[in-house]
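Asks: Next one to model:
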Amino acid sequence: MTIDFTNVRPYGDTSNDGAVQISFSLPVPYGEEAREAARQLTAKMGFAEPQVYHMADLGEGFTYFIVYGRCEQGIDYAKIQVPKLESEEMSFYEINAFIRERIGRKLIVLGACTGTDAHTVGIDAIMNMKGYNGEYGLERYPEIDAYNLGSQVPNEELLAEAIRKNADALLVSQVVTQKGVHITNLTELVELAEAEGVRERFLLICGGPRINHEMALELGYDAGFGPGSLPPLVASYIAQAVERKEQT
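Replies: This is a model prediction of the structure:
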């Protein structure tokens, strides 16, 4: 099968059939009127031949829907350019050897969930000694002094601690994203660092389920890591970025 990368559409049963499945909730009571509301709304979204495949009563006047439809739009995949991390992923042993031989001192890394975010699963997966998915966390790296400050850490406190410890990198995890609170928290840290005149002292790195590298750059960070990122990927970037920084 030959794919036309200048006009890529969703793939369901056959190439370029545009078949999609979407799900959403509406603040309307369960019933046939709700079904028709979901169908009409999906049609207004631009999907052809919408069919409500499943609906469920959520109680208190809310209904959940799964709708099938057909997307008639395509995308020119050949023209897509996405900012990517400028680092090569290394193993646990390669990272430590790189730091020891190319930088010549231990790296200091602070991590935290900032603002009101109390979900530490992301930062713990990267920082904690036991790590995640078979990979050691940064606390296990002999060439990294890693400090996990935990959850609900004010940006002012994180920045002050980074200055006290003369940190090389700050890792900020944001799991809670309702009403764009992650954007607010991440932006505030950058603005504080700039106001204190210390932005260039640290690598600012963020991660979370709705974060990618492009978004991180737009917010003023050096790098962003999305869902599924493992400690070696983050540690590889930090080590190589610190070396580049010290060479300039």
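Asks: CA atoms for contacts and neighbours, from now on please.
Replies: Noted.
Asks: And the strand ranked longest in the chain, what's buried?
Replies: If you go by DSSP state E, the chain has its longest strand at strand 47-59. For strand 47-59, the neighbour count (16 or more other CA atoms under 10 Å) marks Phe47, Ala48, Pro50, Gln51, Val52, Met55 as buried.
Asks: Neighbours of Tyr93, how many?
Replies: 11 (other CA atoms under 10 Å).
Asks: just checking, next helix/strand downstream of the helix or strand it falls within?
Replies: With secondary structure defined by DSSP states H and E, Tyr93 is part of helix 92-98. Scanning forward in sequence from helix 92-98 by DSSP H and E, the next helix or strand is strand 107-113.
Asks: can you list contacts of that next one?
Replies: By CA atoms under 8 Å, 6 or more residues apart in numbering, the surrounding residues in contact with strand 107-113 are 99, 119-120, 123, 127, 143-153, 158, 162, 165-174, 239.
Asks: run the last query once more with 7 Å
Replies: 120, 123, 143-153, 162, 167-174 (CA atoms under 7 Å, 6 or more residues apart in numbering).
Asks: Please narrow those residues to those residing in strands.
Replies: Per DSSP E, the contacts of strand 107-113 map to strands at Ile144, Asp145, Ala146, Tyr147, Asn148, Ala169, Leu170, Leu171, Val172, Ser173.
Asks: next up, for comparison:
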Amino acid sequence: MTGGAVVRPYGDSTGDGMVQVSFTLPVPHDKRAEGAALQLAAKMGLEPALLVHARQMGDGFTFFVVYGRVNHLVDLSAVRVVERDFPLLSAKDVNAVVRRRLRRKLSVVGACIGTDAHTVGIDAILNVKGVAGEKGLEYYRELAVTNLGAQVSVPDLVASARAARADAVLVSQVVTQRDAHLQNVREMSAAFREALPAGRRPLLVVGGPRFDESMAAELGVDRIFGRGTTPREVASYLVHRLVPAASAARAGRVGSTRPAAGTGVAG
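Replies: Here you go, the predicted structure:
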């Protein structure tokens, strides 16, 4: 290791390289299937590989958990992530900045689009009950929130955003089979570009557990949030992007803003 910048996985002891992986093979559960799982693990670089769990998953499929050692190193200095580049505000701060600078309520429309029926992510961000001890955006007095729920078509989302004069559109995508989340978001961003000129388009924010936060530009949206995102983080971002720039500097002096506990809309 060099100055703590290079690390290896930790299993039984520091730096032993031990990892645990799981996967499903399209074979019924028998000794041959277990041998196939160990062969795959070896080709993945696990040496030695130990089969710790195998269970039949319906007709002709078996789920495996394999434990073994890898020799790969991780160079922390080469890791690239999307860092939070805006101040993290309290609900009181957000309300004060919107009221004093925007002088109207900030309109937010949220939905799960396409066939996605998993509203846990969008509800965690928008509903009053919130998540992780934080109230959702409906709790913020200066935000006008419209939650359209699940399985909303892209045309309906665009129409609802126009009717609500949305400043921001929040979309949560949990279903990711065959990259459905990427296809849906690309369709949405294209629809908004076609329906509204650049100066009148709402801020497009998407979130979910399987998004790569660095793909915002590629997908045609303004921001991607991943796992663990909280309502407070989303509200702070909306203020950062939608309220006149002068508010950002002033926001740090409004009320008592606590430092971030971590980063990371939930899916």
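Asks: picking up where we left off before, what's the average distance of the helix holding Tyr93 of the first structure to the second structure?
Replies: Following superposition, helix 92-98 of the first structure is found to deviate from the second structure by 1.2 Å on average (mean CA distance after the TM-score superposition for the first structure).
Asks: helices and strands around that helix, which ones?
Replies: Secondary-structure packing of helix 92-98 of the first structure (3 or more CA pairs under 7 Å, 6 or more residues apart in numbering; DSSP states H and E): no helix or strand packs against it.
Asks: Among the contacts of strand 107-113 of the first structure, filter down to the buried ones and hand me the ChimeraX syntax, if you would.
Replies: To isolate the buried members of those in ChimeraX, using 16+ other CA under 10 Å:
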select :120,123,143,144,145,146,147,148,149,150,151,153,162,167,168,169,170,171,172,173,174
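Asks: Can you get me a residue count around Pro227 of the first structure?
Replies: 12.
Asks: cool, and Gly31 of the first structure?
Replies: With other CA under 10 Å as criterion, Gly31 of the first structure counts 13.
Asks: That one pairs with which position in the second structure?
Replies: Mapped onto the second structure by TM-score structural alignment, Gly31 of the first structure lines up with Asp30.
Asks: Check Asn148 of the first structure too.
Replies: So, by TM-score structural alignment, Asn148 of the first structure is matched to Asn147.
Asks: Can you report how many residues lie near the closest residue in space to that match that isn't next to it in sequence?
Replies: Counting by CA to CA, 6 or more residues apart in numbering, Gly110 is the residue found nearest to Asn147 of the second structure once chain neighbours are left out, at 4.9 Å. Around Gly110 of the second structure there are 28 other residues, counting by other CA under 10 Å.
Asks: Would you work out how far apart the start and end of stretch 164-178 of the second structure are?
Replies: Stretch 164-178 of the second structure has an end-to-end distance of 32 Å (criterion: CA to CA, to the nearest Å).
Asks: and the gap between the match of Gly31 of the first structure and Phe23 of the second structure?
Replies: Counting by CA to CA - Asp30 of the second structure and Phe23 of the second structure are separated by 16 Å.
Asks: cool, Ala217 of the second structure as well?
Replies: As judged by CA to CA, Ala217 of the second structure and Phe23 of the second structure stand 32 Å apart.
Asks: before we move on, what about Asp212 of the second structure?
Replies: Taking CA to CA, one finds Asp212 of the second structure at 21 Å from Phe23 of the second structure.
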